[in-house]
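J.: no sequence for this one, just the structure:
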């Protein structure tokens, strides 16, 4: 499956210990829980090296030092996750579209309703 191929490619990268790491949608073919586990492994892998992460899932890039938001092949905004949430309409729109269902489920659970 795509998820297995992605995990295998990440494992190969861990073994090669590269100075520069380029990840292109490294978690696109996995479920959310597997994505979380891969993210934990990638955090260790990226320490002390230059890393470029190309992603459509914003959860993958939230901890990045610098995020570039592309729109139609051009840089539409740049900044940290927090900076972009506060200043970039496009980034904030994508973020809320991706995470609103999860936030709503958590809010319902905390309020005692069903998720």
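T.: Here it is on my side, so go on. What you see is a predicted model; the values in this text were computed from it and never measured.

J.: rest of the way, CA atoms for contacts and neighbours
T.: Fine.

J.: For residue 84, which non-adjacent residue is closest in space?
T.: Closest residue to residue 84 apart from its sequence neighbours, by CA to CA, 6 or more residues apart in numbering: residue 91 at 6.2 Å.

J.: tally of neighbours for that neighbour?
T.: Neighbours of residue 91 under the rule other CA atoms under 10 Å: 23.

J.: got the buried residues for the helix or strand containing it?
T.: Assigned by DSSP states H and E, residue 91 belongs to helix 89-110. Within helix 89-110, the residues that qualify as buried are 91, 92, 95, counting by 16 or more other CA atoms under 10 Å.

J.: hold the first one in mind and look at this next one:
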């Protein structure tokens, strides 16, 4: 897929910095948006109980991302997340960007608040 041209590492580095900044800004806003997910999840639980649905209400990070992208003004961030998936390992050498990890940690805290872990 490479052409005969040399890879412009300077431009690639500039784009990587822009991408990291965009991801970080979106995820910081996402941490704030996560607070709005808490009443949404609580309402889903209440609705399930009212309908006597005997099923575990699934609450996970994927669900939080789905809510974030579909129910907020951040839907345009899908392109950022797609770019993140492609470039994350190259840019950081890690599986996830620190901003994503912070958002995931916040979502876990909300989950723990809604569904306190059982003590053994």
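T.: Nice, thanks for sending it over. Computed from a predicted model, the values in this text were never measured in an experiment.

J.: Overlay them and tell me the TM-score.
T.: Overlay of the two chains. TM-score (TM-score structural alignment, normalised by the length of the first structure): 0.30; 60 aligned residues with a CA RMSD of 4.5 Å.

J.: and which of the buried residues of helix 89-110 of the first structure is nearest to residue 37 of the first structure?
T.: residue 95 (20.3 Å; CA to CA).

J.: how near is the closest one to residue 69 of the first structure?
T.: 12 Å (CA to CA, to the nearest Å).

J.: Check residue 103 of the first structure too.
T.: For residue 103 of the first structure relative to residue 69 of the first structure (CA to CA), the value is 23 Å.

J.: go on, residue 23 of the first structure?
T.: From residue 23 of the first structure to residue 69 of the first structure the distance is 16 Å (CA to CA).

J.: still on that earlier bit, as JSON lines, the buried residues of helix 89-110 of the first structure with distance to residue 8 of the first structure would be great.
T.: Below are these laid out as JSON lines (distance: CA to CA, whole Å):
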{"residue": "91", "distance to residue 8 of the first structure": "30"}
{"residue": "92", "distance to residue 8 of the first structure": "32"}
{"residue": "95", "distance to residue 8 of the first structure": "28"}
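
J.: of all the residues you listed, which comes closest to residue 110 of the first structure?
T.: Checking these one by one against residue 110 of the first structure (CA to CA), the nearest turns out to be residue 95, at 21.6 Å.

J.: Please point out which parts of whichever strand or helix holds residue 8 of the first structure sit buried.
T.: Element membership for residue 8 of the first structure (DSSP H and E) is helix 2-16. Within helix 2-16 of the first structure, the residues that count as buried by 16+ other CA under 10 Å are 3, 6, 7, 10, 13, 14.

J.: Give the next helix or strand downstream of that helix.
T.: That would be, after helix 2-16 of the first structure and using DSSP H and E, strand 20-24.

J.: what sits against residue 99 of the first structure?
T.: Contacts for residue 99 of the first structure (CA atoms under 8 Å, 6 or more residues apart in numbering) come out as none.

J.: Distance of it relative to residue 11 of the first structure?
T.: Taken as CA to CA, the span from residue 99 of the first structure to residue 11 of the first structure is 28 Å.

J.: doesn't residue 85 make contact with the residue nearest to residue 84 of the first structure?
T.: Yes. The pair residue 91 of the first structure and residue 85 passes the contact test of CA atoms under 8 Å, sitting 6.4 Å apart.

J.: So which bits of the strand or helix carrying residue 108 of the second structure are buried?
T.: Counting by DSSP H and E, the element that carries residue 108 of the second structure is helix 98-114. Neighbour counts over helix 98-114 of the second structure (16+ other CA under 10 Å) mark 99, 100, 102, 103, 104, 106, 107, 108, 110, 111 as buried.
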